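# here is a sequence together with a model predicted from it:
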Amino acid sequence: MCFFNKFIYHLFLSLSLTLCSLKTYSQYSYKELLELDKKISITETYADSILSAFEKKDALFAKNAHGFSYFFYRERQNFDLGIKYGLVEKSVLENVGLKNSDYSNILYNIGKYNFLKKEYNIALDFYKKSINSDASKFKSAQSYCQVGYIYFLQGDYHKSLNYYLKGLPLIEKHGTIKSLLAHSINFALVCNKLNSKKSIARGLYYLNNIDSIIKTNSNTSFNKSHLYNLQNGFGNLYTSNHFLNSKKANFHYNKGLNLAKKLNDHYLTSIIYSNLGELYLKMDNDSSLYYFSKSLSFNLDGESIANETHKNISLFYLKKNVLEKSLNHIEKSLNLCFLTKRNSDIRILTSRELLNTKDKRVAVSSLALKSTILFKLYLKTNNLSFLKKLIKNTSLLNDFITLLINYNTTEIDTKYLWREEVYDSFNLSTLSAYLLNDKELMFRFMEVSKTFLLLQEISKKRQLLNLPFQLTKRDNDLRRTILSYEERLDNSENFDLRDSIFSLKTIYQNFKDSIQKIYPEYTSPDQKIEPITLETLKKSLDKNDVIISFSMSNMEIGETKSNLIGLAITKNKTIPLKAPDSEKTIESLSTYRKLLSTPLKTKEELNEFKLTASFLYNQLFPTSEIKNLIQQKNVLIVPDVTLENTPLEALISEKDSFRYLIQDCNISYAYSLTFSELNKDLIRKTSNDISFYSPIKFGNTTISSLPFTEKESNNIEGIISGDFLEFNNASKRNFINYSPNSKIIHLATHANASGNPQIQFYDSILPLHELYTYKNNADLVVLSACETNLGEIKKGEGVLSLARGFFHSGANSVVSSLWKINDASTSEIMTNFYKNLKDNQPKTLALNNAKRSYLKNHSLSEKSPYYWASFILIGDTNPVFEDYYFELFLLSMAILVILLVVFKFYNKKWVTNF
C-alpha cells in the first residue's frame, strides 16, 4: 500500500471512529456490526475505542460489549476476544447489579467459548455459574447439558448422565425443538458409552421422543447434520448388546448415510461407515472390513472416529487370527488416541497428556485389546518378548485408569465401570507373569486387581481425620443423605427425588472443592496406593503362615478356555500353582456352593458332595508339595471373583475317610493383602469389650422370630462382659450409639443380601449404604445372620456385601455368613467361638476350633457343611484379647532388678558412711 493510500485509509478509519463515537450511547446490534464490518473491518482496536468512549459503564455499555463478544466469536472465530469482551460485559452487569437473563447468557457464552478452546475446567466453571444465576431457564437448561457433555468427554459418564437428566426436561419445557434435538443426540452418546441395559433404554426414550416431536412439526426446518446425528444415534443404541437389533440399526445407519452424502460431509460419512462396520462385525459378517476401509478412506486421522475404526479393524483381524495386522491396527488406534507418532512409546506421556486423551473409553478398550493380541502372539510364536510387552502395556493401562479414577471421575458407578474394564487385563498379566515364572509380578498383578476402590475410600477417610471435626461431620452428613436418597431412587424413577439427589451432589461437590482449596494436603486426588511387595509380605509372615492367592484368566490356551492360577506363599517359599482343569473347576464350584446351602440328607447328595469337594481340593491345591505345605498351618485365602463366597474349609482332603480340609489347617480370608496391611494399621480405641444385638422378636410381627439367638446371647454374656441388648433394646439407634466404642460388635439377627443388602434390628433396617458413613473401631465384627457376605459382585472389587460395608466403616476383621444359616447350630458354634477368643486364641484358630468342636459332637446329616461352614473369617487373624501375663512378668522382673540395684547402691553408701 502506497503512502497516499495508507493516509486515506487511516483518515477514513479516524472519521469512522469519530462518527461512531457520536453513537456512543446507542447499542450496536449484531447486524449493525456486520454491516459496519463490511466497510472498515472491525478490529480489537476499534472495539476498544468504541467502549472507551462511554462516559459510564452501564447496561448500554454492557450490551455493546456483548455485541463485540458475539461478533468476534461468530465472525472471526476468535474465542479469546469473545471471552475478553464477554468478561467485560459480565463485570459491568455485576457492578450495576443486573444479574438478569443477559447475565445468564454471557456466562453461558464465556463457558461456550472456553469449551471451544478445549479449556474444559474453565468452561465448567462458567456453565455452572450460568446455572446458579437462574435468570434464564433456557440458558440454565443448556448449561446443564453442556456440563454433561464435558463430563462425557472427561470420562465421568455417570456424572454426565445426571446432568443431562437434569437439563433435558428443562430444555423440553423452556427451550426449542432444535436445542432438544441437539442435546438428546449427545445424551444418547453418553448412554451408549455406559452401555448398560438401563442407559440404552434411556437413550432410546429420548431419541424416540425427539423423533416424534420432529414428525409432528413437519413444517419446521431442521439442521440436516442434526437429523443425521439422530439416525446415527438410533443405530448406535440398536447395535448395543442389550438391545441388539441389526435390522433397525442397519435401517437407521443407512438413513444417516444418505443424509451425510447429501451434505457432502466426509466426516459424517466416515462415522456411518465405521458404525456399519461395527454392526457387521458383531454379526460376524466379513462385510465389516469393507465398511471400515470406506471409513478410513476419507483420511480423517485427526478425528476420534479413526481411533475406533482402527480398534475395530484390529478386533476383526483378531477374530480371524491374523495377529500381525491386528497388532498393527491397535497400535494405530492408540497412537491416534494419545496423539503420539507411529510406534512412539506411549508410556513416556505425562499425566496431563494421558488425561487429554480424546476418547477415553476407546483408549482403555484399545489398551485392553492390545494385551489380548500380545498374548495370542505369544501362543502363536512361543516368543516370551510378547508376554513382556503385554505386562508393560497393562502397567500403562493401570496408570491410565488410576488417573481417570483420581482426577476425572467422582461418581462411584463410573469408578466401578473403569475397574471392570481393566480386570481381565490384570488377570491376563498375572497369567503372563506365571508363564514367565516371575513370582513378584504375579503377586503384584493379583494385588492390583483387587479392592482398589475400597483401599482408596479408607485412605480418604484417614486423610479426612486430619480435618476439623465440623468439616468431617459435614462431609459425613452429606454423603449419608445422598446414599440414602440413591437407594430409594434404585427402586423408582422419581424425578423429584432425582432432583434432590442432584442438588445434594452439587452442594457436596462445592463443599469438597472448598475444602481442597483450604486443605490441599489432606484432600489431594492423587492417591498413589502402591500394592504391598512380595518381599515385604514374606518378612511379616510367621513360620506357620501360608497365603494362597488366586487369579482366573479367561484366555484360551490350546483346548483350555480358562486358567485358574495362584501363588502359595510362606516365609521362605513362593510356589506358583495352576488348576489342572480350570473349566471343570468353575463348573464344580457352582455345584459345590449349591450343595453346601442345604443339609446332605440322602446317600446320593452325600456322594455327589464327596466327589465335588474332593475334586476341587485336588484342583485348588494341585501338587503334593502344596498339600503338605498347608498341613497344620494357618492358611489365608485371597480369592478372585471365581472363588468369592466359597468356604474352602469344607473341601474333602481325604475322600475315602470323608475328611474335611478344616481338620488339616486353619483357614481365613482376605480381600487383598495390601488392604489387610493398610487396615490393620488403623488406630482403634475402645473401652467396651462387646456390644451384642439380638432382637429375638421384632416390632414388625411379620418377621419370624429367632429364639435360639436368646440362648446365644445368654451363653456369650457368661463368657464376655459388655452391652447385651435384646428385644426392643436391640434397636438401630442403640447400635449407632453404642457399637463404635466396642472391641467386638455382634449382630444376631436377620439379614438380607438380595437387592440392597441390609441388617434387621428390632425397629428398623440398617442398609449397606449406611455402613459407608457409620464409624466403628471394632477389632472384630460378628455377623451372626444370613448371607452377610453375599451381594453384588464387581469385577476388580469383589462382593459389595455387608461384610465389606463393616470394613469400610473401620472393622479390623469380620465373621460373616455365606448362606441362610441354622440358628441352633449357629448358637453352638458362636458360644464355642467366644470361649476360644476368651482363652486368647487367635481369631482364625478360635473359629476353626469352634467348627471342629461342632463336627466332633454331631453325626449323620447334622455334620453337613450347611450347619457349620457358612461362617468365614475375613481380615486380621490375631487374638482379640491379648495375653499380657508374659509382659507383666517381664515388667515385674524389671522392677525387681531396679529395686535390687537401688538397694545395693544405698546399702553400699550406708556402709561407707559408717
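That came in fine, so what should we check first?
# from now on I want contacts and neighbour counts done on CA atoms only, so please keep to that.
Will do.
# name the helices or strands packed onto the lengthiest strand in the chain?
Using DSSP state E to define each element, the chain has its longest strand at strand 545-553. Counting contacts by 3 or more C-alpha pairs under 8 Å, 6 or more residues apart in numbering; DSSP states H and E, strand 545-553 is packed against helix 412-435, helix 439-448, strand 563-569, strand 634-638.
# mind checking how far whichever helix or strand comes after the third one is from the chain centre?
Proceeding C-terminally, strand 563-569 gives way to strand 574-578 as the next helix or strand, assigned by DSSP states H and E. For strand 574-578, the distance from its own C-alpha centre to the chain's C-alpha centre is 30 Å (C-alpha atoms, centre = their mean, to the nearest Å).
# now do the buried residues in strand 574-578.
574, 576-578 (16 or more other C-alpha atoms under 10 Å).
# one step back: output the helices and strands packed on strand 545-553 in CSV; the columns should cover mean neighbour count and distance to residue 323.
CSV is the format used below for the helices and strands packed on strand 545-553 (neighbours: other C-alpha atoms under 10 Å; distance: least, C-alpha to C-alpha, whole Å):
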stretch, mean neighbour count, distance to residue 323
helix 412-435, 22, 17
helix 439-448, 22, 25
strand 563-569, 24, 22
strand 634-638, 23, 35
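# okay, which residue is most central for this protein?
residue 415 (2.1 Å; C-alpha atoms, centre = their mean).
# surely it meets residue 403?
No: the pair residue 415 / residue 403 is not scored as a contact, 11.0 Å apart, by C-alpha atoms under 8 Å.
# among the buried residues of strand 574-578, which two are most distant?
The two members of those with the most space between them (C-alpha to C-alpha) are 574 and 578, at 13.4 Å.
# please enumerate the shared neighbours of these two.
Common neighbours of residue 574 and residue 578 (criterion: C-alpha atoms under 8 Å, 6 or more residues apart in numbering): none identified.
# for the stretch 501-650 of the chain, which segments count as helices?
Using DSSP state H, counting those that start in this stretch, the helices of the stretch 501-650 of the chain run over residues 520-523, 534-540, 582-596, 603-620, 624-629.
# tabulate the ones you listed (CSV), appending distance to residue 47 and mean neighbour count.
Formatted as CSV, the helices of the stretch 501-650 of the chain follow (distance: least, C-alpha to C-alpha, whole Å; neighbours: other C-alpha atoms under 10 Å):
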stretch, distance to residue 47, mean neighbour count
helix 520-523, 42, 15
helix 534-540, 67, 13
helix 582-596, 73, 18
helix 603-620, 78, 19
helix 624-629, 82, 14
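# take the one below as the second:
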Amino acid sequence: MNRFLFLFLSFLIIHQKSFSQSKLNQEKEIDSIYKLNIENTLKTQILEEFITKRENLTKENISYAYHKQGILYSFENNYEKAISVTQKSISIRIDTDSIDYYKLNNSFYNLNYYYKVQGNEKKQKEIIIKLQSQPVKNKFTYKSYIDLGFIFTNKGDYFNALINFNKVIENYTSYKDPRTLLKAHEAVIATYSYIDETKRYLEEINYHINSIDNILKNHNYLSTDIGYKNNLANIYENLNKPFKVIELYKQVLKVYEEKNDFGNVGRVYSNIGRVYNKLKKRKKANYFFDKALEIKTDKKAIAAVNSNMGDYLTPEIKIRYNKKAIGILLDRGYDETVLSLKEITNSDYTLDILDYLIENVEASIKNYESTLKNDDLNKAIEISILVDKLISFIRLESIVDTSKLFWIRKAASFYMKAVTLSYYKNDVSQAFYFMEKNKALLLLEGLNNTKGSNKKESLIISLEESIRQHIGKEKNLVEYILNEKRGFGIFCNENEKIFYKLENVPELINQVDSLKNKMSKYFIYKDDKEKYKRLANNVFLKLFPFKNSIKKIKNKGLIVIPDYKLQRINFEALIPDALTGEYLLEHTEINYLLSASVFEKLNRNTKKSIDKILAFAPVDFNQKTLQSLKRSKKAMQEVASICETELFIEEKATKETFIKELKNYSIIHLNTHAGLNKIDNDPWIAFRDKKINLKELLSLSNNAELVVLDACNGASGKQEIGEGIMSLSRGFFRGGAKSVITTQWKANEKSTNEILKVFYKELSAGKTKLKALNIAKKNYLKTHQLSETSPYFWASLILIGNPDSIKIIPSTNYSNWVWILLFITLGVIFLFLKRNKLYLK
C-alpha cells in the first residue's frame, strides 16, 4: 500500500466525529484498524496515530489500542516493541476507575507469551505471578498455569508442573473454556511422557487420555496438538508397545513433514529408529537414523540419533556415540576433563546430557566387566561424580517433594551403578559416599532447610568421619545398598573396612520377604521354628559373607544402616549359627540409622525440654473401627511409677493436647493404634478423638531425645526407592527427634508392654537406650518359652538413631520404694552380721 493511501486512511479514522463520544464505538474503531487488510507494520503506525491524535479517547481504549498494537508487533517478531506497548496497556488499564479484568488479564497473558518467546524465563514468571494475583480470574489466568507448568517441566520439576495443570482442570467451572481444558490435559500427558515411570502412574495417565477423548467428542470443532500423539508414543514406548509406538510416530511424522517442521521431523526419525533398534531390526533402524542425520537444523535431534545408534552395540561404541551426542549439544568436542557442572546447567539441554552421562556410566561398567581396563574405570568414576552433582542440582531446583522423590528414585538406580564402579576400583570411601546419597536425602534436606539454605546440598558424612564417630573397640558398623538386581555391603570395625558384593540378590530378596513374613507370625509347630532357623541363618550368611563374621560381630555393638527390603526386618532375629539356633540379639546390641549423615545432623541439635515422659494412652477411640486397648492404661501407669511422667489417659489423650505439648518433653511415649491410609499409604497414629498423619507430623517440631511408638506397624509406610520407608518414625526425625523406638509389624500388646517396662527400669538406672532395650528383650526370652520366644513377640521393637543414655527423673513413688528396699536390705544384712557375731562368740 502506498504512503498516500495510508495517510488517507489515517485521516478518515482519526478525524471522524460520528462515534467520538462512544467508548464502545472507539473500541470498534480500534478493532477495525486491527482487521484492516494491510501490512501489520502499517496497522501499528495507524494505531499510534489513533492513540496520539484521536479526540476524547478514553483510558480504557488507549489501553486497548496498545494491547492490539502489541499483538501486531508480535506478528512481525518484534517482541521488544510488543513488550513495550503491552506494558503501557497494562499500566493505563490498572489506572482506570473501573478495571476490565478480562482485558487486563488478557494483556498480562500476552506479555507472558512475549517473554516466553524471548526465552526470558525470569520475567515470564514475574508476569505470571502478577496475573495470578489479580482479584478476578478468567481463562487467561488458568492458561497461565499451563505456561508456568511447562517452565517446571523443562526444569525437571515434573510434579510441580502437574500441580499447575491440575489447577486448570479442577477449576473448569471458573472459566468454562473447553480449549483451555483440552490444553491442560494435553500438558499432563506431555509431562508424564518425560517421567519414565509410566506403570507407576498408568491410572492417572489413562484418566487424562479418556478426558481428552471426551472433550473432542463433545466439542467437535476442537482437535489435539500434534505433539499430543508424539507424547503418547513416548508413553507407549515405556509400556513396551513398540508397534503402537511406531504407528503413532508415523502419524506425527506425516503432519510435521506437511508443515516443513524439519527439527521435529528429525527427532521423530530418530525415535522410530530407536524403536526398531530395540526390536533388533537393525536395517530399518539405520534407515531412519540416516534420514534423521540428513536434517542438520536441530542439534537435539542429531544428538539423539548419535546416542540411539550406540544402543545395542558394544559398550565401548555406545560410550563413543554418547560422547559425540554431548559434544553436539554443547557445540564443541567432548572431553571429560573440561566438562563442568556450570556448562551443563547453563545449556538448554541439561536433562538430555544427564541421560547420556548416566548411560555412559552403565556402559562403562559393562565395558570394564569385559575388558578389565582400569583407565576406563577411572574416567567412569569422574563422570559419576559429575552426574551426582547434576542430579543434586536438578533435585534442589525442584520445589515440591514429589518431584524431589522422582529425582531421588532416578538417582537410586545411578548410585547403584556408581557403587558398582567403586567396588571394581576397590574404593570403599567413594562407595560409602554414594551409599549415603542413596538414603533419606529428602529428610536430610528437610533438616537443613533453614532460611536461605533450601537450595544448598546437604552435607554427606565421609566414611572416615563416620568411623571416627561410631566405631571403636566395642562398636562395628555395616551399611548396605540394595535393589532387585544388585547389592553391596561395607562392614567396618576398628581394624578393617570390608567392602563386599551380595551374591544372588534376587534369591536374597525373596528370602528377606519370606523372613519378614515369618518374623511377624508366632511359631505354632516345632517345624515352624526349624524352618525359621534355616532361613534366618541363610539370610545372615548372605548379609555377612566375609570370613569370621560372627567372631567380628560378637560382644560388640553393631550399627546397621539398611536399604530397601532390609529396612523391613530386624537383624537381631537373624541366626548366625544354625546349630546353636541363637539369635543375633544374644551376641550383639543393634541399633539402626536412616543414614550416617542424618544421624550426624540430628546429633548436632541441642535439646531444651523437660526430662520427663510425655505419655498418651487413649484406651478407647471415637472412631469405632479402632479396637479398645484395655492393657494400655495399666502399662502407662506402670511406666509412670518408674519415671516421672505427664500422663494423658482416655479422654485427655487428644490430638490437640499432643500437638500443644510435643515440644516440651525429652521422651514421648504413644501407646495407641497406628496404621496406613488405604488410598495413599500415608501412615497415621490415633488419639482419642482424631488421627494425625505423616504429612501433619512432618510439619511439627519436637525436642525429643527419644520417641517410643508403642503401636502396631509404627515403622510401616510406603517404600520410596532411594529414600526409605515413609513411616511415622520419619515424621518424628524430621521434627528433630534424636532416636525412635518403633514396631516393624503388628505387635503383641502383652509382650511389648513387658519389654518396655523393663526397658524403662534399666533406662532410669542409667543404662543406654540400646543396652536397656537389649536387656529387656533378653529378659523376655529368659522368662518365656516355646512359642512365646518367637521373634513375633519380641523382635518387632527396634531402636533407630542415637543409642546413648538419656537423663531421666525416676518417679517419686519408684524412688521411695527403692529407698525402702535398700533400707530393708541393709537391715537384713545388719541383723545377719550381728547374729553371726554372737554365734562366733
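Nice, I can see it. From a predicted model like this one, the values you see are computed outputs, not experimental measurements.
# once they're superposed, tell me the TM-score.
Between these two chains, after superposing, the TM-score reads 0.86 (TM-score structural alignment, normalised by the length of the second structure); 794 aligned residues with a C-alpha RMSD of 3.4 Å.
# reformat the buried residues of strand 574-578 of the first structure as a markdown table; add distance to residue 87 of the first structure.
Formatted as a markdown table, the buried residues of strand 574-578 of the first structure follow (distance: C-alpha to C-alpha, whole Å):
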| residue | distance to residue 87 of the first structure |
| --- | --- |
| 574 | 64 |
| 576 | 64 |
| 577 | 65 |
| 578 | 65 |
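# can you mark which positions in stretch 252-262 of the second structure are buried?
By neighbour count on 16+ other C-alpha under 10 Å, the buried set for stretch 252-262 of the second structure is 252-253, 256, 262.
# for stretch 340-358 of the second structure, same thing?
Buried-residue list, stretch 340-358 of the second structure, by 16+ other C-alpha under 10 Å: 344-345, 350-354, 356-358.
# could you work out the end-to-end span of that stretch for me?
Stretch 340-358 of the second structure has its terminal residues 15 Å apart, counting by C-alpha to C-alpha, to the nearest Å.
# who's in contact with it?
156, 307, 322-323, 325-326, 329-330, 383-384, 386-387, 389-391, 414.
# in helices only, show me those residues.
The helices, defined by DSSP state H, take in 307, 322-323, 325-326, 329, 383-384, 386-387, 389-391, 414 from the contacts of stretch 340-358 of the second structure.
# what subset of the residues you listed is buried?
307, 322-323, 325-326, 329, 383-384, 386-387, 390-391, 414.
# in those residues, find the pair that's most separated.
329 and 414 (22.1 Å).
# post-alignment, stretch 122-130 of the second structure versus the first structure, mean distance?
Its matched residues in the first structure lie on average 2.1 Å from stretch 122-130 of the second structure after superposition (mean C-alpha distance after the TM-score superposition for the first structure).
# for that stretch, buried residues please.
123-125, 127-129.
# how about those in TSV, adding secondary structure and distance to residue 534 of the second structure?
Shown next, in TSV, are these (DSSP: H, G, I helix; E, B strand; the rest coil; distance: C-alpha to C-alpha, whole Å):
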residue	secondary structure	distance to residue 534 of the second structure
123	helix	66
124	helix	64
125	helix	61
127	helix	66
128	helix	63
129	helix	63
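# between the residues you listed, which sits nearest residue 560 of the second structure?
Nearest to residue 560 of the second structure among these, with distances taken as C-alpha to C-alpha, is residue 125, at 46.0 Å.
# OK, contacts around the corresponding residue of the first structure for that closest one?
When the first structure is aligned by TM-score structural alignment, residue 125 of the second structure is paired with residue 124. When contacts are counted by C-alpha under 8 Å, 6+ apart, residue 124 of the first structure touches 111, 147, 150.
# one more: residue 795 of the first structure?
Contact partners of residue 795 of the first structure, counting by C-alpha under 8 Å, 6+ apart, are 419-420, 423, 641.
# how near is the counterpart of it in the second structure to residue 363 of the second structure?
Correspondence of residue 795 of the first structure to the second structure, assessed by TM-score structural alignment: residue 721. Note on residue 721 of the second structure: its distance to residue 363 of the second structure, by C-alpha to C-alpha, is 23 Å.
# go on, residue 779 of the second structure?
From residue 779 of the second structure to residue 363 of the second structure the distance is 53 Å (C-alpha to C-alpha).
# so if I had to pick from these two, which one is more boxed in?
It is residue 363, of residue 779 of the second structure and residue 363, that has more neighbours when counted by other C-alpha atoms under 10 Å, with 21 against 15.
# check contacts around that one.
Residues in contact with residue 363 of the second structure (C-alpha under 8 Å, 6+ apart) are 315-316, 318-319.
# report the longest helix in the second structure, please.
helix 812-840.
# okay, buried residues for it please.
residue 814.
# could you check how far the match of residue 125 of the second structure is from residue 147 of the first structure?
6 Å.
# one step back: what do we get in the second structure for the residue nearest to the centre of the first structure?
Using TM-score structural alignment, residue 415 of the first structure pairs with residue 404 in the second structure.
# which one is its match nearest to, not counting chain neighbours?
What sits nearest to residue 404 of the second structure in space, not counting adjacent residues and going by C-alpha to C-alpha, 6 or more residues apart in numbering, is residue 395, at 5.2 Å.
# hang on, the one you found is in a helix, isn't it?
Yes: assigned with DSSP: H, G, I helix; E, B strand; the rest coil, residue 395 of the second structure falls within a helix.
# residue 510 of the second structure matches what in the first structure?
In the first structure, residue 510 of the second structure lands on residue 587 (TM-score structural alignment).
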